[in-house]
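In: Here's a sequence, model it:
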Amino acid sequence: MGQSSSTEQVSPELREVQSLAASTGALPALEKSFSLLSDPHTNSIPLNSLQKCFSLTFENGISEQTAVQKELPVLLSHLGSAIVDLFFLADKNGVSWIEFLKGYVKCCGRTVASTSLTNLFQVFSTMFSKAGLPVKLQFESYEDDCKISGSLLPIDLLLLLWICWILLSDSRTLKLNLQKSRGDWSLPDISHLVLSAIESCAEGGHKLDHWDCIVSDLDVLLPVMKIHLWALKTVPNLADCFVQFVHARLCSSATHEEKMKPSCSSAHENSPAEICNTNLLTSGRAWAISLSLRSPMHEEISKICFPSNAGDINENLLYRSSLHGKGLNRFWSNVEGYNGQLLMLISAAHEDNKNTRKWIISALTDQGFENREMSYGTSGCLYAISPVYHVFSSSGKEKNFVYSHLHPTGRVYDAHPMPVGIAFGGSMGNERIFMDEDFAMVTVRHHAVDKTYQHGSLFPSQGFLPVEASVSEVEVWGLGGKNAKKVQASYKKREEIFTEQRRKVTKFLSMLAFQRLIGLQLLIIYFFLTIAG
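Out: Sure thing, here's the model as predicted:
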């Protein structure tokens, strides 16, 4: 293997790089991988073997809404050589053990997010150069840093995001030990992410019709440094797609050598696009949200992005208004007792200058919904989902994260009733988002009324005045894992038992009352008969 034996003297350089690799927890797997990939005569990995390890092919790809660009298969064919050329230094025999570890640490070692993102851009630029395609990116390497300059077109960014999706899909396939296959597969619609970058990065006050544009046809230059900042703020996990791919490809070869075939898989093989498109939370929208999460919720929502089979798509779906019925009571019967994190999506439409504007917004809570007369929660996020994607996390100023209140029971009259419905942010009567009890209308207010969540528009051209929109669909997804579902199942079972017990008690009391009434009537009759006698 590439390691030095215990009797040999280990150089300080090798000791340092082995320590860095060990800090990631991958050193044992890397040792096995190097042993499998290396030539025993030279004790080095041949370049073509390492390139093959990272190679992917793209066949008959389709997208949910946008035609797959012809450049994508060409770019992916140069992925393996781009990674090896950038990160793995080779001599005449190939890549030695120490250079193998150095390459892994450069790609997957612990570093700041901006460095990982720059690595991703370097791979992307190198793939373009090798494919003979024009890309306006320049890199200036320094001792501890790499400065990036230039610009990208929207179509370039779309290709970059699709490549990240493919890399993450492949790494999850290896991680979950799924069978890889070749053939048709689906890319998600991620136009909302590209529009988000255009809004944040385009210079010169570029005007967009968010509801009627094809992002791949837009001719606007996006400065790469602005894209860099946008990604760190909006999709901070984007570079992890590349990191996880390199890690999975190298470490999985240690135990799953047969998986290192040059093909890539996708959720489409097991979950047709038409199934995903029945949900508000499509694969592309779920992926966008997952790129902003760094917690166990990330893994749960990734199951929606990359389900292992078609049956897993709706595994976390707790409520859909078109399926379970509209209204707060129907909603409550499906989410009550779920104490994990929840993601609610609201699809609505309003009239704007005689045009119908459809949009989707979302709220992420850190706990289940509760029937209260005041706001609650300790953290959360609001999302603009469609037609453009934005994240509005906690501002840290107030804690009016969630408000959910049903009609009070057992109370005949209340001089000052609390609003019935579901709300996020703002204050009582001035909520950032408020949906009525019938799930018929949703009111969205300007961020000026809200000190709980960060500022920003929840849909394009929102304006300062409150907007009332008709609700077309509501979904709630549970992100608390299997334990939260088990707890909810136990809760519902107890409620069913209590309901049955209450029903029996009520029936018994009714029978007892009836018997007492009959007895009283008989007593009265006997009394009158006695008097008459």
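
In: Every contact and neighbour count from this point should use C-alpha atoms.
Out: Noted.

In: Output the contacting helices and strands for the one helix or strand residue 523 maps to.
Out: Per DSSP states H and E, residue 523 falls inside helix 481-532. Other helices and strands packing on helix 481-532, by 3 or more CA pairs under 8 Å, 6 or more residues apart in numbering; DSSP states H and E, are absent; none qualifies.

In: and the closest residue to residue 188 other than its chain neighbours, how far is that from residue 82?
Out: Leaving aside its sequence neighbours, residue 188 sits nearest to residue 284 (CA to CA, 6 or more residues apart in numbering; 4.8 Å). To residue 82, residue 284 is 26 Å away according to CA to CA, to the nearest Å.

In: the more surrounded of those two?
Out: residue 82 (25 against 21; other CA atoms under 10 Å).

In: Could you list which residues are in contact with that one?
Out: Neighbour list for residue 82: 123, 126, 127, 130 [criterion: CA atoms under 8 Å, 6 or more residues apart in numbering].

In: And residue 270, by the same measure?
Out: Residue 270 neighbours (CA under 8 Å, 6+ apart): 307, 308, 309, 310.

In: where does the second one land in three-state SS?
Out: The reference is to residue 308. Judged by DSSP: H, G, I helix; E, B strand; the rest coil, the three-state class of residue 308 is coil.

In: for comparison, sequence B:
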Amino acid sequence: MGASSSKEQNVSSEQREVESLAASTGSTSLLQNAFSKLVDPQTNAIPLQSLQQCFSLNYKSTECEALKMPDSLLGLLNHLGPSIVDLFFITDKGGVNWIEFVRGYLKCCGRMPVSGLLNTLLRLFSATGVKAEIPLKLEVEAIDDGDYKINGSLLPIDVLMFHWMCWAMLWNSKTWNVFKEKECLYLPDISPLVLSAVVSCAEGGIGLEFLSMQDCKTALVRSKVHRSLQAHRLREISSEKAGNSRLLTCGKAWAISLTIRSTISQEILNPYFPSNSDASDENLIYRSSLHGKGLNRFWSNVEAYLGPLLILISATSGDANEDCTKSRKWVVGALIHQGFENRDMFYGTSGTLYAIDPVFHMCSPSGKEKNFVYSHLHPTGRAYEARPKPVGIAFGGTIGNERVYIDGDFARVTVRHHAVDKTYQPGSLFPNQGFLPVEALILEVEVWGLGGSKARETQLSYKKREDLFTAQRRKVDMKTFASWEDSPEKMMTDMMADPNRVRREDR
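Out: The predicted structure follows:
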């Protein structure tokens, strides 16, 4: 059989090479089992129709978070499986043999230069659009060494379809062991991503700058190969929890995850896949409308969480005397890689600022300064300070000139121009920000813990210890309380009777 071990004497050097590359990805056993499951014993190859069916995405219906879905989207997704096979797997008369099966898998899931990631996805999008008879202004030109050049342009509706194609691949890879075949596809609201692409192109940028989209295709191919080994013992679960009324919606979570290439990317998306829907309550550390506004309420929920945290601030800016229709609502966020600390100076090792809504934009660290986060809560009993440090939370800039500053009451947020900040990259945090500081009313604040179960367990253990110490301090020794000689009332009575009496403290 084509999947036999390369230790045999009649194995070609070509087979040894592709098997060696597969072994470097740790997928040899998976590929051998999948090939033996799909192969036709007579031709010793996988029939083309079987492989196309393996990679197919056929959904009965869709559920959209906000935007109206284009009518052609389902047709595009129906042709995605055949397009993957045509682009990455070379077939002969009998189908796809073992060598080409492994080589095609490596083209989809193997490492490739950063410059080729976006081109690969655009090639797939263009080929699928041709099969679905969708008019796209994209031209794929083959050059030397198997590289391709993409020419043309994309309309905003094409950008939306491209992003949703990537999301559909990721959604399918995460829900295949939860939903039955051809179940509902949930589509998040990705309008900030689309607007980001349009704005970037208008400013001379590339627009589609999220390299983690490559992970969507990789996850789909891996899950499809793995699925070929599984019996359909799947169960139905409603996707209602995929979309919720929280500030961090599914679309916003995906947009942020696309900018992160670490385990945090997976952690931020966990609550929005049906198999992990229970994780939503665990990851939401603080919500101002639920836990109460103010730094004290905030601190009681985030204290001792020693993992990455994502904080989102929804605000509205505009003249209070103006008509309410002229006010602007926007959402900004910050990702820090350590917990909050009660300090009167900036601290941190890394972080990222985000303009999230209505236009998505990332401000990564600049490398010039390390004023990533400031969180100061006045402790009780502190001595008088002539120049007290401001109470609140801030990101970037310097004390008194913070890039983003939230006051201690969580009533207002101040956003300044990036010229005051050398910690984060420049960029507007909401449309038409301007050069002057903007003070806005806070509508909602959310904090999401992205450190996994270990960080959450550590925080819970800390809170249990604090609750135990508090309970012990509140206990009253009834024997002492009932003794008149040791009571504070007797001491006050004696002092009033003879205030000049010299008293000696018992040691």
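
In: List only those of the contacts of residue 82 of structure 1 flagged as buried.
Out: 123, 126, 127 (16 or more other CA atoms under 10 Å).

In: Tabulate the residues you listed in CSV, adding columns for distance to residue 90 of structure 1 and secondary structure.
Out: Listed next are those as CSV, based on distance: CA to CA, whole Å; DSSP: H, G, I helix; E, B strand; the rest coil:
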residue, distance to residue 90 of structure 1, secondary structure
123, 18, helix
126, 18, helix
127, 19, helix
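
In: which one of those is nearest residue 225 of structure 1?
Out: Nearest to residue 225 of structure 1 among those is residue 123, at 16.1 Å by CA to CA.

In: which residue in structure 2 lines up with the closest one?
Out: Correspondence of residue 123 of structure 1 to structure 2, assessed by TM-score structural alignment: residue 124.

In: if we can go back for a sec, quickly name whichever of the contacts of residue 82 of structure 1 is closest to residue 398 of structure 1.
Out: residue 123 (42.1 Å).

In: Wait, the closest one touches residue 86, no?
Out: Yes. Residue 123 of structure 1 is within contact range of residue 86, at 7.4 Å (criterion: CA atoms under 8 Å).

In: how about the helices in the stretch 101-250 of structure 2?
Out: Taking DSSP state H, counting those that start in this stretch, the helices of the stretch 101-250 of structure 2 run over residues 114-131, 156-175, 191-202, 214-227, 250-257.

In: Can you lay out the contacts of residue 82 of structure 1 as JSON lines showing distance to residue 487 of structure 1?
Out: Below are those laid out as JSON lines (distance: CA to CA, whole Å):
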{"residue": "123", "distance to residue 487 of structure 1": "45"}
{"residue": "126", "distance to residue 487 of structure 1": "50"}
{"residue": "127", "distance to residue 487 of structure 1": "48"}
{"residue": "130", "distance to residue 487 of structure 1": "53"}
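
In: ok, of these, which one's closest to residue 316 of structure 1?
Out: residue 123 (34.9 Å).

In: Residue 309 of structure 1: neighbour count?
Out: Counted with other CA under 10 Å, residue 309 of structure 1 comes out at 15.

In: Hmm, residue 268 and it touching each other?
Out: No. Under the criterion of CA under 8 Å, residue 309 of structure 1 makes no contact with residue 268, lying 9.2 Å away.

In: And the strands in structure 2, which stretches?
Out: 62-64, 138-142, 148-152, 185-187, 284-287, 309-317, 328-336, 351-357, 361-363, 374-376, 392-398, 401-407, 412-415, 438-449 (DSSP state E).

In: Present those as JSON lines; the columns should include distance to residue 217 of structure 2 and mean neighbour count.
Out: What follows is the strands of structure 2, written out as JSON lines (distance: least, CA to CA, whole Å; neighbours: other CA atoms under 10 Å):
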{"stretch": "strand 62-64", "distance to residue 217 of structure 2": "20", "mean neighbour count": "14"}
{"stretch": "strand 138-142", "distance to residue 217 of structure 2": "19", "mean neighbour count": "14"}
{"stretch": "strand 148-152", "distance to residue 217 of structure 2": "18", "mean neighbour count": "13"}
{"stretch": "strand 185-187", "distance to residue 217 of structure 2": "16", "mean neighbour count": "23"}
{"stretch": "strand 284-287", "distance to residue 217 of structure 2": "29", "mean neighbour count": "21"}
{"stretch": "strand 309-317", "distance to residue 217 of structure 2": "26", "mean neighbour count": "21"}
{"stretch": "strand 328-336", "distance to residue 217 of structure 2": "26", "mean neighbour count": "21"}
{"stretch": "strand 351-357", "distance to residue 217 of structure 2": "24", "mean neighbour count": "24"}
{"stretch": "strand 361-363", "distance to residue 217 of structure 2": "23", "mean neighbour count": "22"}
{"stretch": "strand 374-376", "distance to residue 217 of structure 2": "39", "mean neighbour count": "24"}
{"stretch": "strand 392-398", "distance to residue 217 of structure 2": "35", "mean neighbour count": "25"}
{"stretch": "strand 401-407", "distance to residue 217 of structure 2": "36", "mean neighbour count": "23"}
{"stretch": "strand 412-415", "distance to residue 217 of structure 2": "37", "mean neighbour count": "22"}
{"stretch": "strand 438-449", "distance to residue 217 of structure 2": "27", "mean neighbour count": "21"}
